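Chemist: sequence unavailable; structure follows:
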């Protein structure tokens, strides 16, 4: 298998397990599939979530920053939701549960990436200016998942739903997709929307 899943920080995993074990956290989650799931739920496929800092045609090289870890929450048959964690002054903590199209899209992109050579480290990369989420296949499979810059050999796979004109589930070299994204980002102070889920 060419993917190398980096283990999530233990406190991040513990915080998700604690939330799954809390009837209050699950009941108050706005995820009907999670509330109605039968049988045990388990967090799987931990992925570091990075945010792409503002990019532009004449700006500095794009940089990323780690903002959290995402776990797909599975019942006996399939992923029914996801759980995000975030870093605080006290360490990693549970943030929220959610569901939606990015759950199935992430699973599909990971399955597709397993057939690609060479070996990659999967991450998620959020591009807030375009309200876009990609599977980032980092070429250095042994790199620290918390650090990292976009490297020329990396691949970005836009997840569905992707912005108009950008094909979902099609791998792009970093430079190629950055060129397309740069043309779509309007000038100005930055996005008013949050990162995609």
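Modeler: That came in fine, so what should we check first? It should be emphasised that the depicted structure is a prediction, and the values quoted were computed from it without experimental measurement.

Chemist: from here on, just use CA atoms for contacts and neighbour counts.
Modeler: Will do.

Chemist: next, the buried residues of the lengthiest helix in the chain.
Modeler: When the chain is scanned for its longest helix (criterion: DSSP state H), the result is helix 101-113. Of the residues in helix 101-113, 102, 103, 104, 105, 106, 107, 109, 110, 113 count as buried by neighbour count, 16 or more other Cα atoms under 10 Å.

Chemist: now the farthest one out in this protein, which residue is it?
Modeler: residue 58 (26.8 Å; Cα atoms, centre = their mean).

Chemist: how close does that one get to residue 132?
Modeler: Residue 58 sits 21 Å away from residue 132 when distances are taken as Cα to Cα, to the nearest Å.

Chemist: next one: residue 188
Modeler: The separation that residue 188 has from residue 132, given Cα to Cα, amounts to 18 Å.

Chemist: who's more crowded, the two?
Modeler: Counted by other Cα atoms under 10 Å, residue 188 and residue 132 do not tie: residue 132 has more neighbours, with 20 against 6.

Chemist: packing partners of the longest helix of the chain?
Modeler: strand 79-88, strand 132-138 (3 or more Cα pairs under 8 Å, 6 or more residues apart in numbering; DSSP states H and E).

Chemist: ok, the residue nearest to the spatial centre of the chain - contacts?
Modeler: Geometric centre of the chain, nearest residue: residue 124, 3.0 Å, by Cα atoms, centre = their mean. Going by Cα atoms under 8 Å, 6 or more residues apart in numbering, residue 124 touches 47, 48, 49, 50, 133, 134, 135, 136.

Chemist: and the strands in this structure?
Modeler: Under the criterion DSSP state E, strands of the chain are mapped to 42-52, 64-74, 79-88, 91-98, 121-127, 132-138, 155-158, 172-173.

Chemist: can you lay out these as CSV showing distance to residue 144?
Modeler: CSV is the format used below for these (distance: least, Cα to Cα, whole Å):
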stretch, distance to residue 144
strand 42-52, 10
strand 64-74, 11
strand 79-88, 16
strand 91-98, 16
strand 121-127, 10
strand 132-138, 11
strand 155-158, 17
strand 172-173, 21
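
Chemist: for these, which one sits closest to residue 166?
Modeler: strand 155-158 (7.6 Å; Cα to Cα).

Chemist: which strands and helices lie in contact with the closest one?
Modeler: So strand 155-158, by 3+ Cα pairs under 8 Å, 6+ apart, packs with strand 132-138, strand 172-173, helix 174-184.

Chemist: ok, second structure coming up, stack it against the first:
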């Protein structure tokens, strides 16, 4: 069933499109795929980016906070990068382009989600403490994309690369995956092991 993709705020979309039209932004060293992409580039599939907080707070439900909107940048029939926008005191503004495994993984997870029998609203949900990004499929497809928290029957699809022991591209109900994340985050670190470094 097709996903109900929420519309991005117009200023966020305009800032992403303006960056795509800027030779200076396109030539950023972090995005060689944009410099070499043939044909016109388009910003599509806007996804709110939420961060999951308070995962291990005893007796308190986790909460989310909106940190930006991400657009897949397509060249022809594939995504080659993503454009990130952020909320500033003056409104939505372009933040940066990036590429890497999460771009292709997001595109794959969206295709998988479209094959599900129910209608969902897609968002991205980040768990920074685990260096983890998931496609969050909200059962309430008409929910305000800037508000709310994961409901028990919402689905989370970990994107690749996923943390060790958590399978990427498998849909998990929030009620099933959240306790695993809580346990993982509250476990004491192994002796002699340092903190993981971000990808």
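Modeler: The structure has been received and is ready for your questions. Keep in mind it's a predicted model, so treat the numbers as computed, not measured.

Chemist: equivalent range in structure 2 for the longest helix of structure 1?
Modeler: Mapped onto structure 2 using TM-score structural alignment, helix 101-113 of structure 1 spans residues 101-113.

Chemist: what does that stretch rub up against?
Modeler: 3, 72, 79-82, 122, 135, 157, 159-161, 169.

Chemist: and what of stretch 4-20 of structure 2?
Modeler: Identification of contacts with stretch 4-20 of structure 2 by Cα under 8 Å, 6+ apart yields 25-26, 41-43, 45-48, 69, 71, 83-86, 91-94, 119-122, 141-142, 145.

Chemist: list the buried residues in that stretch.
Modeler: For stretch 4-20 of structure 2, a neighbour-count test (16+ other Cα under 10 Å) marks 4, 5, 6, 8, 12, 13, 14, 15, 16, 17, 19, 20 as buried.

Chemist: stretch 79-87 of structure 1 now?
Modeler: When neighbours are counted by 16+ other Cα under 10 Å, the buried residues of stretch 79-87 of structure 1 are found to be 79, 80, 81, 82, 83, 84, 85, 86.

Chemist: equivalent analysis for stretch 112-125 of structure 2, please.
Modeler: The neighbour-count check on stretch 112-125 of structure 2 (16+ other Cα under 10 Å) flags 113, 119, 120, 121, 122, 123, 124, 125 as buried.

Chemist: tell me the spacing between the fourth one and residue 52 of structure 2.
Modeler: Going back to what we said before, that points to residue 121 of structure 2. Taking Cα to Cα as the measure, residue 121 of structure 2 and residue 52 of structure 2 are separated by 17 Å.

Chemist: which residues are in contact with residue 191 of structure 1?
Modeler: 128, 129.

Chemist: and if we set it to 10 Å?
Modeler: In this structure, residue 191 of structure 1 makes contact with 54, 127, 128, 129, 130, 131, 185, judged by Cα atoms under 10 Å, 6 or more residues apart in numbering.

Chemist: and the buried residues of stretch 112-125 of structure 2, which two are the farthest apart?
Modeler: 119 and 125 (18.1 Å).

Chemist: what's near enough to touch the closest residue to residue 117 of structure 2 other than its chain neighbours?
Modeler: Using Cα to Cα, 6 or more residues apart in numbering and skipping the chain neighbours, the partner closest in space to residue 117 of structure 2 is residue 1 (5.6 Å). Residue 1 of structure 2 makes contact with 113, 114, 115, 116, 117, 118, 119, 120, according to Cα under 10 Å, 6+ apart.

Chemist: go through these and flag which are in helices.
Modeler: 113, 114.

Chemist: of all the contacts of residue 1 of structure 2, which comes closest to residue 197 of structure 2?
Modeler: residue 113 (29.8 Å).

Chemist: quick check: that closest one vs residue 137 of structure 2, distance?
Modeler: Separation of residue 113 of structure 2 from residue 137 of structure 2 (Cα to Cα) stands at 8 Å.

Chemist: residue 195 of structure 2 now?
Modeler: 30 Å.

Chemist: do the same with residue 159 of structure 2
Modeler: 13 Å.

Chemist: residue 175 of structure 2 - nearest residue in space that isn't next to it in sequence?
Modeler: Leaving aside its chain neighbours, residue 175 of structure 2 sits nearest to residue 152 (4.7 Å; criterion: Cα to Cα, 6+ apart).

Chemist: touching, that neighbour and residue 179? I think so.
Modeler: No. Counting by Cα atoms under 10 Å, residue 152 of structure 2 stays clear of residue 179, with 11.2 Å between them.

Chemist: report the buried residues of stretch 52-65 of structure 1.
Modeler: Neighbour counts over stretch 52-65 of structure 1 (16+ other Cα under 10 Å) mark 52, 53, 54, 55, 56, 64 as buried.

Chemist: kindly report the same for stretch 175-187 of structure 2.
Modeler: Neighbour counts using 16+ other Cα under 10 Å place 177, 178, 181, 182 of stretch 175-187 of structure 2 among the buried residues.

Chemist: Provide a list of residues in contact with the last one.
Modeler: By Cα under 10 Å, 6+ apart, the contact list for residue 182 of structure 2 reads 54, 55, 56, 57, 58, 62.

Chemist: so which pair among those is furthest apart in space?
Modeler: Pairwise distances across those (Cα to Cα) peak at 9.8 Å, for the pair 58 and 62.
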